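Peer 1: Make a model of this:
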Amino acid sequence: MASSTKVDPSRLAAYDVLKAVRLDDAYANLTLPQVLAEHKLEGRDAAFTTELVSGTIRWQGTYDAIIDACLTKPKLEAKVRDALRLGVHQLLGMRVPDHAAISTSVDLVRARIGVGPTGFTNAVLRKVSAQDLDTWIQQVAPDMAVDPVGHASIAYSHPRWVVEALGEALGIAAELPALLAADNAAPKVMLVARPGLSTVDELMAAGGVRGTLSPYAVELAAGDPSAVPAVAAGRAGVQDEGSQLVALALAETQLEGRDERWLDVCSGPGGKAALLAALAAQRGAKVLANELQQHRARLVARGTRAARSGLSGVVTGDGTRPPWREGTFDRVLVDAPCSGLGALRRRPESRWRRTPQDLDVLVPLQRALLDAAITSTRPGGVVVYATCSPVLAETTGVVGAVLAAREDATLESTRQLWPHRDGTDAMFIATIRRR
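Peer 2: Model prediction:
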C-alpha cells in the first residue's frame, strides 16, 4: 500500500471516521474529536472534515443510489464505497471543484485501500460529476406520482420505513419534505445557562445569541463550546432547546404540597439531570439521578458536578424495577430510551442503523419505565414522559397504553416539537398527574 503523505489530512480523517462508524458502530459526533486530534486538525480544516463526515452520512442513501447508477457491476467493497461517498459529497454537496474532489478521492483510495480501485474510483466520480444533485435525484428516485414515499426516501436520504413513520407522526403530508430537509441540515449549537450557576448574559458575552424557546438557551454563533469557561466548568452545557424544554416541563408544572424529592429515571448522559438539579437547588429540592448503565452513570456524575447542591445522588439501577418505595417522589422524569428518530440532525447514522423491529423491544421497555415512574410518584405528584422520537408507537401509543391500564393517573398535556417548525430535535413531552 502506498504512503498516505500526499493525501489531504482532512480527507484522511473523514475516511477514518466513516470506517469507524461502519465497522465499530461508532457515532460520528463522538469519534470526530478524537480523530481530529490524531490528525492535528483545527479551525477551517476541522470544520471541513466535520462537514465532509456529517454530510456524507446524512446523504448516504441518496449518494448510494447515484453510485449504483454509475456501476457496471453491482458488487462494491464497503471500504471503496466509503471513499466514493466522500467524493460524491464533495462533488454534489460541497463547493469543492470537480478536479479536486476526484483527484483527492483517488489519492485517498490509493493510500487507504490500494492501487487496484483507483481507476474505478476515478471513472465513477467522473460520471457523477457530469450532473448536479437535483438532476441525479430526478434520474434515480422513483416517480413522485407513482411512489411518493420511495421518491422522498431517495430525494431526502431517509430509509423508506423512517419516511413512513415520520409522515404518520407529522400528519400533514405537505410538511413532510420540510421535515426531511431539516433532518439533513446541521443543527445549531445550543448552550444552556444552568440557573444559579451561570447566566444567559454570561454565555452571550462568549459570542452567543439568546434562544427563543427556553429562558436559559443561548445559540453559540461560532467556535468550540468547550472553550466557553462556563461550559468547561460545568456551570453551563451544550443542550438542544427541546431537551431544555423537557426539564422545564417537569420543573414548572404546578404542584400542591411537598416539593422536595425529584427523580430522573434514565438520566444518562446527564444534561437534563444537571438542569433539573440547578432548578431544584433554587427551591430547596433534590434530584436523584438514576441510570441503568454504570459508564453512563459516570457521565451523569461528571455532567452534574457543578450542580451538586441540587443533587441527592447518582445511582445505578433498573428504572423498571426501582428499589425505592412507591410514592417516594414529587416529580419524576422519564426520558426514555427510544429510536432517536427525532435527533437525526445530530446522529445521522441512526437512520441507517435503526429498523422497525427495534420498536418491538423499545416500546415494552418504555411502557414499563413509565408505569414504574407513575408508581414511584406520590399522589398529586407529576411525571413527565419524553422521547427524542416522534414515532407514534413510542409517544402517544406508550402513554395511552399505560394510562388505560391504570386508574390513578391523568394525562394533563402533550407537546410534540419539530426541527422544521421549532428548530429543535423532535422531542415528545407528556405531562401526567398521579391522582
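
Peer 1: only C-alpha atoms for contact and neighbour calcs from this point on.
Peer 2: Will do.

Peer 1: Tell me which helix or strand comes right after the strand ranked longest in the chain.
Peer 2: Ranked by residue count and defined by DSSP state E, the top strand of the chain is strand 377-387. Per DSSP states H and E, the first helix or strand lying C-terminal to strand 377-387 is helix 396-404.

Peer 1: how about this one, so we can line them up?
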Amino acid sequence: MSEHRRSSRGRKRSVDAPRRIAFDALRRINSQGAYANLVTTSATARMIPRDAGFVIELVHGTCRMQGTWDAIIEAAAGRGLGSMQPAVVDVLRLGAQQLFATQVATHAAVATSVDLAGTAIGERVTGLVNAVVRKMSTRDLDSWLAELAPGDDHTSLGLRYAHPTWVVDELARALGADGDLVALLSADNLAPVPMLVARPGLATVDELVAAGAEPATWSPWGAARPGNPREVPAIGEGRAGVQDEGSQLAILAATSADLPDGPWLDLCAGPGGKSALLRGLSPTFLLASEAQHQRAGLVTQNLANYPPGAHQVITCDGTAPAWGPRFALTVADVPCSGLGALRRRPESRWRRTPGTVAGLVPLQHALLRTAINSTLPGGVIAYIACSPHLDETIGVVEQAEQVEIIDAPALIAQVPGAAHHLDGRFIQLWPHLHGSDAMFCALLRRR
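Peer 2: As a prediction, this is how the structure comes out:
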C-alpha cells in the first residue's frame, strides 16, 4: 500500500505505507502528546513483521534522538526549527533518522523524505525538505557531532547521546564521580528486550522459557524474550506480565525483609504489575489503592486470575486515605519523572523539565508520609521510584520520620553494585550495570 500524488513537475509521488504511518505517528506524539509505545503498538497491529519493525525503528529512534537530529537540522538549514512548519520538522527528523541511524541508502532517504513532504503536507515545502535533507546527507553523523558537540562537557555529551543537558547533569550527580556517565547515556539509547514476569501461583519461569524466553539474570520470576510478548500464551491469558527486572528486584527486596504478620498495601498500584506480583507473594491479604479510576481498572485486570477474597482494589487519594496503621508491608512506587526508564519511553526525555521534578517532589513526600502512617509498628515501607534523580529519591527518604533505614541491598546480595554510592543502605540500579531501569528502592521500618 502506498499514497500517490503528482509533483509540481507532473511526476507521480509515491509514499510507502510504513513511512506514512511513521510520520502520522510522529505527528500524534509531537502535536498531541501521545506516547510512542502506545501509538506504534496500535499503528502496527495488522502489519507484517518487517514493515511493523521498520515503523517502530523510525518512530522510536526519531523520538529518542530528537534533540540531536534537531541540532543537525538547524545547522543544515541555517535557520531555527521555530521558523518551519511543525509537520515539516517531523519529516526532516524522519529523514535524519534514516540517514544516520538506519540502513536506508542516502538517495532513498532523500527521495522518500521529499515525497513524504509532498503527499502529506504539500508541494510548497518539497524544495525546503529536499535542500535540508541533501545538506544533512553530505556528512556522516560523526562529522556533524565533531562540529556541533566537540567537547566532553555535559552540553556536548547531551547532544552526542541525545539527552537534554539538565538530564545529563542530574544523571551525573546521581551516578557519582566514579560512575561511567558515557556508558549510562549510551545504555539509555538501547531499546531493551521485553522482560516478562511469571506471576507466583499462576505461571512459572520454566513456562516462559518454553515459550522462547531466557531466565532473568537475578529475578526469580523474570524471563527476557524478544518480540511481541502477546505471542506468549501466559501473557495473553494474564498469568504472566511484562515488568522490568528492576521493578521485580525492588519487590524481591521488600518481600525478603523481616515482616510482621498482617495485610499488605500497594499504595500507588496502577497499572498493576507490582500488585499482581505482591498478590502472588502475600501470605494474607493485599489492598491495592490507586488514585485514578481508569488505572484502578487496569489493576483489577492484572489481578483477575487470582481467586477473590485475598485482595481488593480501590480508587483512593493516596495522600488522604481513610485507613490507619494496619499494614505489615506498604509499597509506595511513587509517581516520578521516569528518568530511570528512558530506554523504554523514547519521547519522555524531551518532555521532562527541571520543573517536572520540582512539581512531583511534594507529592512524593506526602505519599511517603501516608505509607509510614499506614504501616504497623515494626512493619516495612518500600519507597520506590523509577528515577535516579536525587531530589526524588534520597532527598525524599532522608526527611522521613519515625522510621529506621533497612539495608536493602543486602536483601538482593546476588545483584552486584546495587548499593547507592551516597548511602549504601539504598538500592540504585542502572541500565548500563544491571540491564534494568534505573530503579531506586529504600526500605524503612516503622518504629
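
Peer 1: what's the TM-score here?
Peer 2: The TM-score (TM-score structural alignment, normalised by the length of the first structure) is 0.93; 419 aligned residues with a Cα RMSD of 1.6 Å.

Peer 1: that older thread, tell me the residues of the second structure aligned with the longest strand of the first structure.
Peer 2: Aligning strand 377-387 of the first structure against the second structure (TM-score structural alignment) gives residues 375-385.

Peer 1: before we move on, what about stretch 421-434 of the first structure?
Peer 2: Mapped onto the second structure using TM-score structural alignment, stretch 421-434 of the first structure spans residues 433-446.

Peer 1: Give the buried residues for that stretch.
Peer 2: 434-446 (16 or more other Cα atoms under 10 Å).

Peer 1: returning to that earlier point: from the chain's centre, how far out is the longest strand of the first structure? Work that out for me.
Peer 2: 25 Å (Cα atoms, centre = their mean, to the nearest Å).

Peer 1: Mind telling me what Val132 of the second structure corresponds to in the first structure?
Peer 2: Using TM-score structural alignment, Val132 of the second structure sits opposite Val124 in the first structure.

Peer 1: My guess is that match contacts Thr72. True?
Peer 2: No - using Cα atoms under 8 Å, Val124 of the first structure makes no contact with Thr72, being 9.7 Å away.

Peer 1: So for these two, which sits in the more crowded spot?
Peer 2: Under the neighbour definition other Cα atoms under 10 Å, Val124 of the first structure and Thr72 were set side by side, and Val124 has more, 21 against 8.

Peer 1: which one is that one nearest to, not counting chain neighbours?
Peer 2: Cys70 (6.0 Å; Cα to Cα, 6 or more residues apart in numbering).

Peer 1: So what does that neighbour match up with in the second structure?
Peer 2: Under the alignment by TM-score structural alignment, Cys70 of the first structure pairs with Ala76 in the second structure.

Peer 1: What is the burial count for its match?
Peer 2: Using other Cα under 10 Å, Ala76 of the second structure is surrounded by 18 other residues.

Peer 1: so who does it touch?
Peer 2: For Ala76 of the second structure, the contact set (Cα atoms under 8 Å, 6 or more residues apart in numbering) comprises 132-133, 135-136.

Peer 1: if we can go back for a sec, and the match of Val132 of the second structure, which helix or strand is it part of?
Peer 2: Assigned by DSSP H and E, Val124 of the first structure falls in helix 118-128.

Peer 1: Now which residue in the second structure aligns to Met237 of the first structure?
Peer 2: If you look again at residue 237 of the first structure, you'll see it is Gly, not Met. In the second structure, the residue paired with Gly237 of the first structure is Gly241, using TM-score structural alignment.

Peer 1: now its match, what's its secondary structure?
Peer 2: Secondary structure, DSSP: H, G, I helix; E, B strand; the rest coil: Gly241 of the second structure is strand.

Peer 1: Okay, the residue nearest to Val124 of the first structure and Gly223 of the first structure: tell me how far apart.
Peer 2: According to Cα to Cα, to the nearest Å, Cys70 of the first structure and Gly223 of the first structure sit 39 Å apart.
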